[in-house]
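Engineer: pasting the sequence and the predicted model now:
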Amino acid sequence: MTQGPATPLPPPKERRRLRVAGSFTQDQIAARVGVTRKTVRAWENGRTTPRGRKREAYASLLAELATDAADSPLRTDDPVAPAAASASASAPSEPPPAPGPVPVPAPERHPPPSPLTPSQAFDALYAFCSPALVRQAYLLTGRRELARESVERAFELAWQRWPEVAVDPDPAGWVRAAAYEYALSPWHRFRPRYRHPEAPPADAPDRALMDVLLHLPPPHRRTLLLYDGVGLDLPETAAETEASTPAAANRLLRAREAVAARLPELSDPAELTRRLAELASKERLRAAKPLTVRTCSERRARFWTRAAIAFTVALIGTTALSLRSAPTRYEPPVAPGETVRGVPPRVAPGALSEAEVELRAKLRGETVNGPEKLVPLGP
């Protein structure tokens, strides 16, 4: 069985323009195609491409929007047209005016909207994403303070790399991936403040669901949250978790089996999605203000910059001192000692022998005082 050619689609920017021209929201397009709003946004950003029946439905809807946009200036069902026709019929007949140049109205010029400053754009992204990200990080870790810290650190990193994040097709996904990586870091277990578990949720069903989530392996937990909690499709989930699509599907199935084994009432994915949203919304989790996050990010960047400069200066000073104190010529190393053979062993002091007594008397008798003792005697 051969597969036919895929239905052609307009470029991503044209898809968004057709949707806006038709006065449709992403939720409405998603409802008509049968996908989530995140998927429609990914299609319009160019991050993913629809396939199969969803591609055909999406292409048909875009073609319909393109036709409506092309026919909108020539519509005859305008309610003003019948009124104008009836008014012209009731008026007395007059000779038609002489043909002349048709006046063309000057196009209205609207001042272009002022672009947002980097601070304003960052604050808008933070206000839009931080509440949901804190709840997602709480489902990942089961710790309220770590969830807030993860989101704040992710946005601090985003502010430090704002030129890169600002041009990213999905800045919210960039920050979400950074927050998830920080939240699931295994080094938090060595921090004193995170050695002991926090208080579980108050309701018994919520405690059971949180216990099941925390017993899942981190990759399975992250895949389950992205697919059933956030609403990403399988290719987007695989791309964000840095795994292949089959691997992401396998992790999702295993995570759902583990949840259904302990909580059979959550075997339905729709019910699991609803319970995850309820569990996350019951906790009062608030992140810091955008100004506080930007200030902390700048302070942290300055600290590490100064630390890097200080380390570089210390390294240069150590290198200069080594060059200054290093020898300028070759000095051979001291040869290792060798064992000397034939030396008589040392004996303890005792009485002199007769020969030694005679030699001592001879030396004492021939010794004179003064420099004369240095003058050699003649033959």
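Structural biologist: Sure thing, it's come through. The model shown is predicted, which means the values in this text are computed figures rather than measured ones.
Engineer: make it CA atoms for all contacts and neighbour counts henceforth
Structural biologist: OK.
Engineer: list the contacts of the helix or strand where Leu224 lies.
Structural biologist: Assessed by DSSP states H and E, Leu224 sits inside helix 218-224. Helix 218-224 is contacted from outside by 140, 180, 184, 213-214, 237-238, 241, 248, 251-252, 254-256, using C-alpha atoms under 8 Å, 6 or more residues apart in numbering.
Engineer: can you get me the start-to-end distance on stretch 7-27?
Structural biologist: Counting by C-alpha to C-alpha, to the nearest Å, you get 23 Å between the two ends of stretch 7-27.
Engineer: and after the helix holding Leu224, which helix or strand comes next?
Structural biologist: Moving toward the C-terminus from helix 218-224, the first helix or strand encountered (DSSP H and E) is helix 234-240.
Engineer: other SSEs contacting that next one?
Structural biologist: Here helix 234-240 touches helix 245-262, going by 3 or more C-alpha pairs under 8 Å, 6 or more residues apart in numbering; DSSP states H and E.
Engineer: hmm, who's touching the helix it packs on?
Structural biologist: Outside of helix 245-262, the residues within contact range by C-alpha under 8 Å, 6+ apart are 209, 212-213, 216, 219-221, 223-224, 227, 234-235, 237-239, 241, 266-267.
Engineer: for the protein, which helix is longest?
Structural biologist: Among the elements of the chain assigned as helix by DSSP state H, the one spanning the most residues is helix 290-325.
Engineer: in contact with Ala158, which residues?
Structural biologist: When contacts are counted by C-alpha under 8 Å, 6+ apart, Ala158 is found next to 165, 175.
Engineer: circling back: now tabulate the contacts of helix 218-224 in JSON lines and tack on neighbour count and distance to Arg32.
Structural biologist: Rendered in JSON lines, the data for the contacts of helix 218-224 read as follows (neighbours: other C-alpha atoms under 10 Å; distance: C-alpha to C-alpha, whole Å):
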{"residue": "Leu140", "neighbour count": "23", "distance to Arg32": "32"}
{"residue": "Tyr180", "neighbour count": "22", "distance to Arg32": "32"}
{"residue": "Leu184", "neighbour count": "18", "distance to Arg32": "36"}
{"residue": "Leu213", "neighbour count": "23", "distance to Arg32": "33"}
{"residue": "Leu214", "neighbour count": "14", "distance to Arg32": "36"}
{"residue": "Thr237", "neighbour count": "24", "distance to Arg32": "23"}
{"residue": "Ala238", "neighbour count": "21", "distance to Arg32": "25"}
{"residue": "Thr241", "neighbour count": "20", "distance to Arg32": "29"}
{"residue": "Ala248", "neighbour count": "24", "distance to Arg32": "27"}
{"residue": "Arg251", "neighbour count": "21", "distance to Arg32": "29"}
{"residue": "Leu252", "neighbour count": "24", "distance to Arg32": "26"}
{"residue": "Arg254", "neighbour count": "16", "distance to Arg32": "31"}
{"residue": "Ala255", "neighbour count": "23", "distance to Arg32": "30"}
{"residue": "Arg256", "neighbour count": "21", "distance to Arg32": "28"}
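Engineer: try it against this one:
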Amino acid sequence: MTRRPATSLPPPKLRRRLREAAALTQTQLASRVGVTPGTVRAWESGRTTPRGRKREAYAKLLKTLAEEDAARQAERSPEGGRDTGPASASQPKARPVPVVVAVGPDGDAKHETSEAVDGPVLPAKPLTEIAAEPDTATGQDHGPGPGPESGPGSGPGPGPGRRTEPGPEPVPGPAALTPAQAFDALYEFSAPALVRQTYLLTGRREQARESVERAFQTAWEHWPEVARDRDPVGWVRATAYEYALSPWQRFRPRHRHPEPPPADPGDRTLLNTLLRLPPRHRRALVLYDGVGLDLPETAAETEASTPATANRLLHAREAVAGRLPALADPEVLHQRLAELASNERLRAGPPTTVRRGGERRARFRTRAAIAFTVALIGTTALTVHTAPTHYEPPVSPGVTVRGVPPRVAQGALSDEELELRQKLRDQAQDGPERLSPKAE
């Protein structure tokens, strides 16, 4: 019996944009699919994938939203949806996304950029207008005040000249690589930059390295899922950030001993300013101004709405600019974050060591679970074997009534009484010889 292939779904980023383009909240979309808003939030962030009937219903609804969005784009187009010319006439040119730089072998900072993305890195509207929009998840206003209403096509969804395809695009890759080789390639490509990004979140070198290694170990345990992900680096980055910003980190013994600060006074001031920000604001600032993600991607990775993320980013920029006025410009702030991350000599372990460490941790957890299960089964069997099969009510003690001693109830025989009873049973109980009459 063959299983039919699963219904194809658009990538998580496009799912969120289709919902926002249709002016639907996560609660409304969840009611139409028949799930909870938290499930929709997980689907749009890429942490989980729908299955079965929920997947078919979700795919059908997204297809309908895509068709409606295409119809709206065709109505707004001056020639009825036909291509009016090159994309540069109606849409800003694509520019490369900046990435936190890495330190080369010679000690110099290398400014690297990823491939060009479709559309500008900055949002189509100012952050103040996006932060003033109502939250699509809660319906609340997070902004500092009322802003101008946004017209169709001006939000974070797909623009008029941008094509939306409901099906995911295949990611080309070398088919001859084994899973271990693909993991090692991903680790060598992204681990150095992720360690420096995590250092901006924590301010601790060893914790940043450990967070990235733990994230890659988790990725190796879920490698089939990570290998099929459209953005495996983003998957690992989100896991590393969650581990680094976990509140349980403060209870570790090494947190009692502060690490030496950066040598440069400007780097120390910037790092202290970042560490004074709330974790959510710090993470949004690093993702947007440090890594170079756009606003919808930052909101999806932090599992927040776009207005809430814009509001956090505005507050983080105000706090940094209040203490360091020279960093009020976002471009200057990006350069300073890149320099701060590159000035520290941060190194990640070799990929084989990280992969084997994850395998050892997985084996240890498996063996611990097996040992606990065996101990539980043995304890249960021992209890069943030694437990009494029937209930014997205890004999209540006697009470003296009007000087009459209580009647002693018959109880268990002592050792002496048992010995005497056995002795009497063993000895022959021959009485006197019976006299019988004899005839004379």
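Structural biologist: Cool, got the structure. It should be emphasised that the depicted structure is a prediction, and the values quoted were computed from it without experimental measurement.
Engineer: TM-score for this pair?
Structural biologist: The TM-score (TM-score structural alignment, normalised by the length of structure 1) is 0.63; 265 aligned residues with a C-alpha RMSD of 3.1 Å.
Engineer: quick one on the thing from earlier: now the buried members of the contacts of helix 245-262 of structure 1.
Structural biologist: When the contacts of helix 245-262 of structure 1 are checked for burial by 16 or more other C-alpha atoms under 10 Å, the buried set is 209, 212-213, 216, 219-221, 223-224, 227, 234-235, 237-238, 241, 266-267.
Engineer: so the longest helix of structure 1 aligns onto which residues of structure 2?
Structural biologist: Residue correspondence for helix 290-325 of structure 1 in structure 2, counting by TM-score structural alignment: residues 351-386.
Engineer: over to stretch 255-267 of structure 1?
Structural biologist: Against structure 2, stretch 255-267 of structure 1 falls on residues 316-328 (TM-score structural alignment).
Engineer: and if you look at stretch 134-154 of structure 1?
Structural biologist: Matched against structure 2 by TM-score structural alignment, stretch 134-154 of structure 1 falls on residues 195-215.
Engineer: what does the matching stretch contact?
Structural biologist: The list of residues contacting stretch 195-215 of structure 2 from outside it, by C-alpha under 8 Å, 6+ apart, reads 100, 102, 191, 194, 236-237, 239-241, 243-245, 259, 271, 274-275, 279, 282-283, 286, 290-291, 337, 341-342, 346-349, 354, 358.
Engineer: again, 6 Å this time
Structural biologist: Contacts made with stretch 195-215 of structure 2 from outside it, assessed by C-alpha atoms under 6 Å, 6 or more residues apart in numbering, are listed as 236, 239-240, 243-244, 341.
Engineer: between the residues you listed, which is nearest Gly159 of structure 2?
Structural biologist: Each of these was checked against Gly159 of structure 2 using C-alpha to C-alpha; the closest is Val236, at 29.1 Å.
Engineer: which residue lines up with that closest one in structure 1?
Structural biologist: The criterion is TM-score structural alignment: under it, Val236 of structure 2 has Val175 as its aligned partner in structure 1.
Engineer: list the contacts for its match?
Structural biologist: Residues in contact with Val175 of structure 1, defined by C-alpha under 6 Å, 6+ apart, are Ala154.
Engineer: run the chain-centre distance for the host helix or strand of it.
Structural biologist: Here Val175 of structure 1, judged by DSSP H and E, is contained in helix 171-183. Between the centre of helix 171-183 of structure 1 and the centre of its chain there are 5 Å (C-alpha atoms, centre = their mean, to the nearest Å).
Engineer: can you pull the buried residues of it?
Structural biologist: Within helix 171-183 of structure 1, the residues that count as buried by 16+ other C-alpha under 10 Å are 171-172, 174-176, 178-183.
Engineer: nearest residue to the middle of structure 2?
Structural biologist: When C-alpha atoms, centre = their mean is applied to structure 2, the residue found nearest the centroid is Thr239 (5.5 Å).
Engineer: how much distance is there from stretch 395-405 of structure 2 to the middle of the chain?
Structural biologist: 71 Å.
Engineer: cool, and stretch 241-249 of structure 2?
Structural biologist: Using C-alpha atoms, centre = their mean, the mean C-alpha position of stretch 241-249 of structure 2 is found 11 Å from that of the whole chain.
Engineer: one more: stretch 13-27 of structure 1?
Structural biologist: In terms of C-alpha atoms, centre = their mean, the gap separating the centre of stretch 13-27 of structure 1 from the centre of its chain is 30 Å.
Engineer: what range in structure 2 matches it?
Structural biologist: Mapped onto structure 2 using TM-score structural alignment, stretch 13-27 of structure 1 covers no residues at all.
Engineer: fine by me, we can end here.
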